[in-house]
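Asks: Just to be clear, the model below is a prediction. Sequence and coordinates:
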Amino acid sequence: MQLDLTIEDDRWARPGIAMLAVTAFAATLAHLGIDGTGCEISLLACDDDRIAALNAEFRDRSAPTNVLSWPAADLAAEAAGAAPRPPVPDIMGETALGDIAIAYDTCAREAEAAGKPLSDHATHLLVHGLLHLLGYDHVRDTDATLMERHETEILGRLGLDDPYRD
């Protein structure tokens, strides 16, 4: 797996965003049975101001959010609750999955409010962001159930608590 990491907010160094991303992404790909060799993911570790600008530009929402994803290909399943299509490597064997941005301020606030370590919450958001790149979504209830099940299982394999249980 190739990770193209851009750190715009130095606070991301403290929780070790690079290692968190590699661990979260490798666990997600393995869980879904996707060979990570040749997979390319771009990650922007930024602050609330930057993600708010991205959110406004791409989603017409002028507020910060925790994580955004831009898939390289539309892999979404047509039927509600069905698994997305698997990514397909190009002729060179490379699979561009897409881009993810994660905001430090929102992530830290959410982690503190939930009483969780920042690294655990960031790992959850990285798994969540990659699942979006892989065609998973949470707009329809059955899709949300599938996506949350995968998140819970992946995080459990990493020794982290279910993020959807209090």
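Replies: That came in fine, so what should we check first? Keep in mind that what you see is a predicted model, and the values were worked out from it rather than measured.

Asks: From now on I want contacts and neighbour counts done on CA atoms only, so please keep to that.
Replies: Fine.

Asks: what residues does the helix or strand where Arg149 lies touch?
Replies: Arg149 is part of helix 141-157, with elements assigned from DSSP states H and E. Contact with helix 141-157 is made by 27-28, 31, 80-82, 124, 127-128, 131, 136-138, 161-164, as judged by Cα atoms under 8 Å, 6 or more residues apart in numbering.

Asks: Got another one to weigh against that:
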Amino acid sequence: MPDRDSPAADSPAREPLVEVILEDDRWEAAGLEPLAERAARAALAGVGRDPDRHEIALLACSDARIAGLNADFRGKPKPTNVLSWPDFDGPVPEPDGDGTGERLFLGDIAIAYDTCAREAEEGGIAFSDHVTHLVVHGVLHLLGHDHEDDAEADAMETLETIVLASMGVPNPYLPQERPSGASPG
């Protein structure tokens, strides 16, 4: 099983896949940058793409900020855990060339601290596991995966659980087991 606490980058020469824009300082204290890098790399590798040939931007924000984005882009003026804006409307092309040139920008993801923390506490799961799941979920959206109908949702959930399992993260779609007598939060 992979070491869940190891740094995201195996080599100091590797360019980050994820550019994190920190608007909420709580994300820095939560260690979002290495966690997001590791999750995005696993998601891309899980669908057979070379993570070193792609780029993603991740806005690490609060509920207030994501509620505004959700209102502007989805007409839903309330906070959500994660949003994504793919850079492609159709199939996502493979990066050009032999990997020595420009990397392919996949799009933007925004993630809200307050909602993520609340959901993790309510679900009795580790905050880092929940955030890892949401980053994987967002990356899969950037690659064209969706959950608009039951078949798409099942396929996306299956892919998420495979990627998360490769990282040692429990299946987020199964009830989490707690020690006898323990309660969440």
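Replies: In hand now; what should we look at? Predicted model only: the values in this text are computed from it and were never measured.

Asks: before we move on, back to that, and the helix holding Arg149 of structure 1, which stretch of structure 2?
Replies: Under TM-score structural alignment, helix 141-157 of structure 1 corresponds to residues 150-166 of structure 2.

Asks: mean per-residue distance, the matching stretch to structure 1?
Replies: Mean deviation of stretch 150-166 of structure 2 relative to structure 1 after superposition (mean Cα distance after the TM-score superposition for structure 1): 0.6 Å.

Asks: Enumerate the positions of that stretch that are buried.
Replies: Neighbour-count burial for stretch 150-166 of structure 2 flags Met156, Glu157, Leu159, Glu160, Thr161, Ile162, Val163, Leu164 (criterion: 16 or more other Cα atoms under 10 Å).

Asks: Please apply the same query to stretch 118-134 of structure 2.
Replies: 119-121, 123-125, 127-134.

Asks: Which stretches in structure 2 count as strands?
Replies: 18-22, 54-61, 82-86, 104-112 (DSSP state E).

Asks: next one: the match of helix 141-157 of structure 1 to chain centre, how far?
Replies: Between the centre of stretch 150-166 of structure 2 and the centre of its chain there are 13 Å (Cα atoms, centre = their mean, to the nearest Å).

Asks: mind listing what the residue sitting nearest the centre point of structure 2 touches?
Replies: In structure 2, the centroid-proximal residue (Cα atoms, centre = their mean) is Val135; its distance is 0.5 Å. With contact taken as Cα under 8 Å, 6+ apart, Val135 of structure 2 is in contact with Ala36, Ala39, Ala40, Val82.

Asks: Using JSON lines, lay out those residues together with neighbour count.
Replies: Shown next, in JSON lines, are the contacts of Val135 of structure 2 (neighbours: other Cα atoms under 10 Å):
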{"residue": "Ala36", "neighbour count": "24"}
{"residue": "Ala39", "neighbour count": "26"}
{"residue": "Ala40", "neighbour count": "28"}
{"residue": "Val82", "neighbour count": "22"}
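
Asks: coming back round to it: can you flag which of the buried residues of stretch 118-134 of structure 2 belong to helices?
Replies: Within the buried residues of stretch 118-134 of structure 2, residues falling in helices by DSSP state H are Glu119, Ala120, Glu121, Gly123, Phe127, Ser128, Asp129, His130, Val131, Thr132, His133, Leu134.

Asks: Lovely, talk soon.
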